[in-house]
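J.: what's the 3D shape of this:
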Amino acid sequence: MTSRDVARAAGVSQAAVSLVLSDKWRGRVSEAKAAAVRGAARELGYRPNLAARSLRLGRTRTALLVVPVLTTEFFARVHTGAARVAAEHGFGVVLYPSPELVGPAPDPFASASTALDGVIASSMAAGALSTLRDGGLPLVMLDSDPADPQAAATVNLDIPAGIRDVTRHLLELGHRRLVHLAADVDSWTFTVRARAVAETVRAAPEAELATVRTRIGVPDGEAAARAALTGPGPRPTALVCDDDILAAGALKAARRLGLRVPQDLSVTGCDDLPLATAVEPELTTVHLPAEEFGATGMRALIAALDGRAPTSVTLPVRLVVRGSSGSAPE
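T.: Alright, predicted model coming up:
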């Protein structure tokens, strides 16, 4: 299968095929013809000769995606979105996890600057980036401080808005004793979540907030929730969890303590993983568009590599109300 076959199927010239598949078609090929080329390439299963193209362009056509872990559905979806856009532009993606959220990690190559074109990284794996930052590669940060001076662009989810929405939802249900089960991870994303919860509760009359920090895991969430629910003083009526995994642990703790959800206790999460509808009751949470998150990050990196100024983006999130939240007990 050659570019000539794609050109024939799409009804365009080989030059047009080359422009479209190298993402240099804007202003030179119409959108309709570009769509026809991409469609023909998909149907024919055409893959450009990346080795030959790399020699011509002086590029490896390879991007590195740095994530903290591969054991959660969220980052698997981020990779899916990034890899889809990369494939559309003739790029490959090397996935580089940073286990245990620690760093700095060693350079994954003998020299990243010669093996890669650019890097996309989650703020949760920022500790692994010290070597890569020094390599001068274009860097797009995900879920990270927009003021990062070394990032060509940042792509964020509007998690503060989502956390405010879920906290406000609980307050509107009458809850005034809330506990934030906060991920014990030193990263920008969890800092802004904590700030959003605290500011929202502070604005509500007579509302109180306690914070329990914990590692991310179902057993960790269960232990933290049990401590919050059995500590001194009046029992909290709502748990605001930093993610769905912690919320699943909190639901387990409530059940083992004989508490009914949501009649005695409301529990909320963040991410909207498949886990959110696997638990009973199903979890009220904040939906994060993980696949589009990864795709947008890859588009920003490709823009930087093409000499275009990438735009920092914040993607919207949304509150999903399910059975784990209800009116505060009287």
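
J.: Could you use CA atoms for every contact and neighbour count after this?
T.: Noted.

J.: Please enumerate the helices of the stretch 201-330 of the chain.
T.: Ranges of helices within the stretch 201-330 of the chain are 218-230, 244-256, 275-278, 290-305, based on DSSP state H, counting those that start in this stretch.

J.: residues contacting residue 309?
T.: Contact analysis of residue 309 by CA atoms under 8 Å, 6 or more residues apart in numbering lists residue 303.

J.: With residue 297 instead?
T.: 82, 120, 140, 141, 142, 154, 155.

J.: Apart from its neighbours in sequence, what residue is nearest the spatially most central residue of the chain?
T.: In the chain, the residue lying closest to the centroid (CA atoms, centre = their mean) is residue 290, at 4.8 Å. Closest residue in space to residue 290, ignoring its immediate chain neighbours: residue 78 at 5.1 Å, by CA to CA, 6 or more residues apart in numbering.

J.: for the one you found, helix, strand, or coil?
T.: With DSSP: H, G, I helix; E, B strand; the rest coil as the basis, residue 78 sits in helix.

J.: right, and it touches residue 296 too?
T.: No. Checked against CA atoms under 8 Å, the pair residue 78 and residue 296 is beyond contact range at 9.7 Å.

J.: List the contacts of the host helix or strand of residue 66.
T.: Per DSSP states H and E, residue 66 falls inside strand 62-67. Residues from elsewhere that reach strand 62-67 (CA under 8 Å, 6+ apart): 75, 79, 91-98, 115-122, 124-125.

J.: run this one through as well so I can compare:
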Amino acid sequence: MARSSTRPTSRDVAQAAGVSQAAVSLVLGDKWRGRVSETTAERVRQAARDLGYRPNLAARNLRLGRTRTVLLVVPALTTEFFPGVYTGAARVAAEHGFGVVLYPSPEGVGPAPDPFASASAALDGVIASSMAADALTAIRGDQLPLVMLDSDPEGSHGAATVNLDIADGARQIADHLLALGHRRFLHLAADVPSWTFDVRADALHRRIRATPGTTLTTTAAPLTIEDAVTATDTALTAPGPRPTAVICDDDKLAAGVYKALRRHGLRIPEDVSVTGVDDITLATALDPELTTLRLDAERFGEHGMRALLAVLDGRTPDQGDIPVELIVRGSTAPPRTP
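T.: Coordinates of the predicted model:
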């Protein structure tokens, strides 16, 4: 039997879920907390999905004075990390009747120009990842709610922040390599003026230098494979003992380190251990597979969207950093005995 072309109504959803139309309105309008149970709310959402129900958002938004649209600003789309953040944010947004517009800022982590004639009129709020709050002045205006991801809580100008526990991740990397017996380290740092890279560098340096007999050299490179090759070449030819472990701020930097080490006839991990950050697809394409810090991009985006929904609803977002996990693979091993 062919499905009716008649558009399902809120009454149809109410009948399918076994609830009142008022309950359907509360759930689909995201006003159900404290009024209906979580079980009932999920039953209504499932009925709406099964029926293909779509509320008349234009009419509802006119009544509420909302566009039901938020902007996700990211520095770039050069890896799959930021698309993952978008996927997580969009998933939560869709559950609450919101849409998410992804905006890779053409200025990177610098000032983000307004992509609309007036963002404050076109959007309900902004989620910004890995950027400084003052870089978003043109987008935020004076009134637009803002949630900062992977950003300095002290420099957010009062905006809510959601962060990965990147400092703990840096300590996990240091502890892993120290436990293997490494004492001579090269930190290949991202040449990006970003709070998150400063935090991981500080945590890494504190952990390593707390262990007697260690040396740590830092060299910076832009986030490209070829720049990482050049920076590693320079570090390997510098006077003094060669590092036995290279700690990279990013998996792409680690790929450049692989190329440079092999040009110098060095094996991974027999001669030099290498670590990265992000656990993108590239990490398992390298040979040997890369030991790296896994950052759950989708979970990150989910938390960011939930924080913005809380702000829009006048609630305080959940606190606490999102845990990260070191994934140990074949690129790390004990250093060779001299």
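
J.: thinking again about what came up before, of the contacts of strand 62-67 of structure 1, which belong to strands?
T.: 92, 93, 94, 95, 96, 97, 118, 119, 120, 121, 122 (DSSP state E).

J.: what about the aligned partner of residue 85 of structure 1 in structure 2, how many neighbours?
T.: Using TM-score structural alignment, the equivalent of residue 85 of structure 1 in structure 2 is residue 92. Residues near residue 92 of structure 2, counting by other CA atoms under 10 Å, number 20.

J.: now swap in residue 135 of structure 1 and tell me
T.: Using other CA under 10 Å, residue 135 of structure 1 has 15 other residues around it.

J.: next one: the one 3 residues further on
T.: Counted with other CA under 10 Å, residues neighbouring residue 138 of structure 1 total 22.

J.: Can you find the partner of it in structure 2?
T.: Residue 138 of structure 1 maps onto residue 145 in structure 2, by TM-score structural alignment.

J.: Pretty sure its match sits against residue 307.
T.: No. Taking contacts as CA under 8 Å, residue 145 of structure 2 lies outside contact range of residue 307: 10.5 Å.

J.: which one is residue 279 of structure 2 nearest to, not counting chain neighbours?
T.: residue 294 (4.8 Å).

J.: Can you give me every residue that contacts that neighbour?
T.: Residue 294 of structure 2 makes contact with 277, 278, 279, 324, 325, 326, 327 under the criterion CA under 8 Å, 6+ apart.

J.: Pull out the buried members of these.
T.: Neighbour counting with 16 or more other CA atoms under 10 Å marks 277, 278, 279, 324, 325, 326, 327 as buried within these.

J.: With distance to residue 204 of structure 2 as added columns, please give those in a markdown table.
T.: Below are those laid out as a markdown table (distance: CA to CA, whole Å):
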| residue | distance to residue 204 of structure 2 |
| --- | --- |
| 277 | 13 |
| 278 | 16 |
| 279 | 18 |
| 324 | 15 |
| 325 | 15 |
| 326 | 14 |
| 327 | 17 |
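
J.: Find me the equivalent region of stretch 29-49 of structure 2 in structure 1.
T.: With TM-score structural alignment as the criterion, stretch 29-49 of structure 2 aligns to 22-42.

J.: returning to what we had before: please report the distance of the residue nearest to the match of residue 138 of structure 1 when sequence neighbours are not counted from residue 207 of structure 2.
T.: Distances taken as CA to CA, 6+ apart put residue 125 closest to residue 145 of structure 2, at 4.7 Å, once the chain neighbours are dropped. Between residue 125 of structure 2 and residue 207 of structure 2 the distance is 38 Å, computed by CA to CA, to the nearest Å.
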